[in-house]
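# Below is the sequence, then the predicted model.
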Amino acid sequence: MNDALNNTSPTKSSMYLYLVCLVAALGGFLFGFDTAVISGTISLVKSDFNLSPVSEGWFVSCALLGCIFGVSFSGKLSDRYGRRIVLIISAVLFLTSAIGCMLSVSFTFLIVFRLVGGLGIGVASMVSPLYISEFAPSRLRGMMVSLYQLALTIGIVLAYFSNAYLADHTGVIHNTEVMTRIFSTEVWRAMLGLGALPAGVFLLCLFLVPESPRWLLLQGQERKAADILVKIDGAEAAGREIQAFKAQGDIRKGSIIELFTPVYRKALWIGLLLPFLSQVCGINAVIYYGPRILEQAGFTLNNALGGQVTIGLVNVVFTFVAIFTVDKWGRRPLLMVGIGGAVVSLLIIGALFAFGITSGPWILLFILAFIACFAFSFGPVCWVVVGEIFPNAIRGEAMALATLSLWIGNFLVGQLTPLMLAGLGSSWTFWIFALCCSPALLLTWKLIPETKGRTLEDIEAHWKKDYEH
């Protein structure tokens, strides 16, 4: 056992592991909340600021521009300055955005603070799962990273509920002119500002969590890393982790160019394609345009909105399937079963629309089946896999590329879904989503290795062995 381990004093604490990972997962909660809360504010903001269609679209989509910029700089920053400090930056951005949107004096200021929120989403969407994947022990890494996706889905559902509650309780708080404006006459301010509460909690908690032990090892801070690893998983496991890391030699001067060499070509393809395909399967089309799709199936608006809440709840519940099975059954089985089920569900939904079978519960039933399949496979397992497959020295920058791929897919779906629904109809829209989803089965079968229970160093070594043979 090395000197750093001999001198460590902490003892293993499962509670410590879970609490730290839950704090990091709050980044996912804020991501989900900030993304979904906009749905309840669009008509209100449009009315208050008398927006043109172009301005309305800019209000909805401007955060995406912030996301792209956020992802672009978060990888390099997290590799250079650490994962924790970049998470703190994301929390500050979320907090600034929520308060700024709530108090905006003009539409221009509202857009500026939505862009700031987008920066926070972009940073959190990359760094939160990265931090958890490096922090959690190998045998629990899948479960811990899946907490990020669970927090994201909970954030979406709570955004729906908070929007509905605030819309139904306008005028409850009216003791001052400012409060009346926020909670009554312009309630969209309260909807957007509510995000300041979880953002503040996230920011405070981040000052209590440690840096990623693998990043510390990359910086040569072995003693600090050993203290954390012992506290996470005990001295024996910590010793194995450090020895495996040292066996790689000096990797502190890694370059993103390495990712484009033949050794890591498969990892690069997985990192770019899996996140992209997880978006073009249509998940956000169902979440964002759920009411419109259900209305086309004959649901009334109130029933459609109720169906959207049901969609959100199913998304949360079935994420637990991944949490409790991803480290037991493995990544590949969950992806194969879930993606296969998603493709079948999308094909059936398209057929129901094509044959006019829109009365009764069938459309909603198979939409929920699609959501359930996504929730225990694509949703969480995508983050697990992309957090594992990249080399230690460039994991931050590599995950930034993967996350950027996800946001490109998200953007395409968001822009094209209304056009497809209007021009092609619901049936062809869902069949196209099924077609776009299908390549993920081939990707999983041919390229993605099973990584359950393997250390990050072992996975990195796998690519080198695979290339040599």
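Happy to help now that I have it.
# rest of the way, CA atoms for contacts and neighbours
Fine.
# quick one: the residue nearest to Val209 when sequence neighbours are not counted from Ala136, how far?
Sequence neighbours aside, Val20 is the residue nearest to Val209 in space, at 6.0 Å (criterion: CA to CA, 6 or more residues apart in numbering). Distance, Val20 to Ala136, by CA to CA, to the nearest Å: 9 Å.
# quick one: secondary structure of Thr170?
Under DSSP: H, G, I helix; E, B strand; the rest coil, the three-state class of Thr170 is coil.
# before we go on, here's another structure to hold up against the first:
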Amino acid sequence: MGNSDVSSSSNDVTAEHTQRDLEMYTPKPSKTHRLASILSIVCAGAALISDGYQNSLMTMTNVLFGIKYKKEYTSTVSTRVSNALLVGEILGQVVIGLTCDYMGRKTALVATTCLIVVGGILATAAHGTTTDGMFWMLVVARGMVGFGAGGEYPASSTAASEAANEATLSQRGPIFVMVTNFPLAFGGPLAISIFLIVLSAAGQTHLSTVWRVCFGIGCIFPLTVFYFRIKMATSYLYKKGAIRKNVPYLLVLKYYWKTLIGTCGAWFLYDFITFPNGVFSATILASIVPDAATNLRKTGEWQLLLGTIALPGVVVGAILCNRIGRRATMMVGFSGYLVFGLIIGCAFEKLSKIVPLFVVFYGLMMSTGNLGPGDMIGLLSSESYATAVRGTCYGLSAALGKVGAAVGTQCFKPIQTNLGKKWTFIIAAICGVAGVLVTYFFIPHVTGEDLRIEDAKFEEYLLKNGWTGSLGATESAEDLKEDETNIELGDTPDESSEKS
């Protein structure tokens, strides 16, 4: 997983040396600890549905605001409200990424949960002396939600990856995808379904109630796992591989520069395509579906179909990642942007007159995105870096992705206005080609090996380059007692057979 500029002696670890390091890094866990790891996987990843829900909620809310506040909700205000979440996410990914490396995964997860809940409450209660003032309060509240939701990426994903490494190494990739990207992708159809239910209950004449209730419901998802996050166990990988002081960032950059270009670049391209196409997809549908401009329900129903078609790609990507490899799966996904982007873009005038066919092709384009970069970029960002800097590098990669999302959101409407709607899909195809190239040349060939192997390589590299710090988090008395208990209760295969 190291880069080409690092000497082979620092990257190639002998079998004996690797085995010795693995034994040093992690004692044999007990069945109880394995169960705790499984619970940590679920609790770490489950609340990522918050980010998927919050992002997708703006898809229909943009249309609602355009109907309810026709004069006040200009293109500038729409972009400002949509980008508030993105700006918050960028800051959250960087800050929480550093936090989860310095202070631990659990501390970061508790902090992100609190931010999402408080920000969601403020968004639900957004008011002002003028409508413009209300939108400014919404911008601030959505920024707070974004900070928490953005922090979920490095905190949840690193915790889930490390827990999966301890619980079930051979299936770490598929499990990681299903507890991280699947909740993110499922948040889209869920947000639309809840929107339609609330709209049916409140009616088209009470749109203010509709959007406030939908924002309020977004506070529930992180609260469902809040207690379990407080109680979740700290992984052995973090306890033995963390660097709490004197982090050698210059050496980290020298060692991982090529991988960072790969994960940051691929994430930028993916979010540049998928985020604006997600946020403004309802706007696109409203422009081609008859009477949809005034009928929120009709737009929502087509949007729900679009999100549902995109969802199976997540499952397919989880299946493929172990069979053809992480990097190959991501290239297949980016190639889907090329194929379906060109089909929709080149035949836009004809497809837009056949709404079901347009939605199917649009959904397939989004589905291949989920299959490839949607699934793999988070997995690769969690597997390609050592435990000591996993949160930091993951957060940086995700933050560059959200920069791409912000740029894409800012450019989306000008592209539609000046070049036409079809060019949003043609540009997606061009980005698909760029994504394949970035993946091929900069993403490392990760095979799903034990994360401790990368930790051993990284530590050896640091020591050979003069680093004098130490690895390992400062453990509390409770942590030390837990380790002793797990070692005492841990059964080796030989012991188990003798007992049986």
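Arrived safely, thanks for sending. The structure displayed is predicted, hence computed values, not measured ones.
# Overlay them and tell me the TM-score.
TM-score of the superposed chains, computed with TM-score structural alignment, normalised by the length of structure 1, equals 0.81; 424 aligned residues with a CA RMSD of 3.2 Å.
# just to revisit the earlier point, what does the residue nearest to Val209 of structure 1 correspond to in structure 2?
Under the alignment by TM-score structural alignment, Val20 of structure 1 pairs with Ser40 in structure 2.
# Mind telling me what element its match is part of?
Per DSSP states H and E, Ser40 of structure 2 falls inside helix 31-46.
# Which helix or strand lies directly C-terminal to that helix?
Sequence-wise, the next helix or strand downstream of helix 31-46 of structure 2 (DSSP H and E) is helix 49-68.
# Against which helices or strands is that following helix packed?
On a contact count with 3 or more CA pairs under 8 Å, 6 or more residues apart in numbering; DSSP states H and E, helix 49-68 of structure 2 meets helix 75-102, helix 131-167, helix 172-202, helix 207-217, helix 220-224, helix 249-279, helix 281-288, helix 296-310.
# The same query, at a cut-off of 6 Å, please.
Where contact means 3 or more CA pairs under 6 Å, 6 or more residues apart in numbering; DSSP states H and E, helix 49-68 of structure 2 is packed against helix 172-202.
# For burial, what's the neighbour tally of the nearest residue to Ala98 of structure 1 once chain neighbours are set aside?
Counting by CA to CA, 6+ apart, Ala98 of structure 1 lies nearest to Gly193, which is 4.5 Å off, once chain neighbours are set aside. Here the number of neighbours of Gly193 of structure 1 (other CA atoms under 10 Å) works out to 20.
# Translate Gly193 of structure 1 into the numbering of structure 2.
Match for Gly193 of structure 1 (TM-score structural alignment): Gly216.
# again with Val343 of structure 1
In structure 2, Val343 of structure 1 lines up with Leu338, judged by TM-score structural alignment.
# List the residues that contact the closest residue in space to its match that isn't next to it in sequence.
In this structure, Leu338 of structure 2 finds its nearest non-sequential neighbour in Ala429, 3.8 Å apart by CA to CA, 6+ apart. The contact partners of Ala429 of structure 2, by CA atoms under 6 Å, 6 or more residues apart in numbering, come to Tyr337, Leu338, Gly341, Leu342.
# which of those lies closest to Phe458 of structure 2?
Proximity of these to Phe458 of structure 2 was ranked by CA to CA; the top entry is Tyr337 with 35.1 Å.
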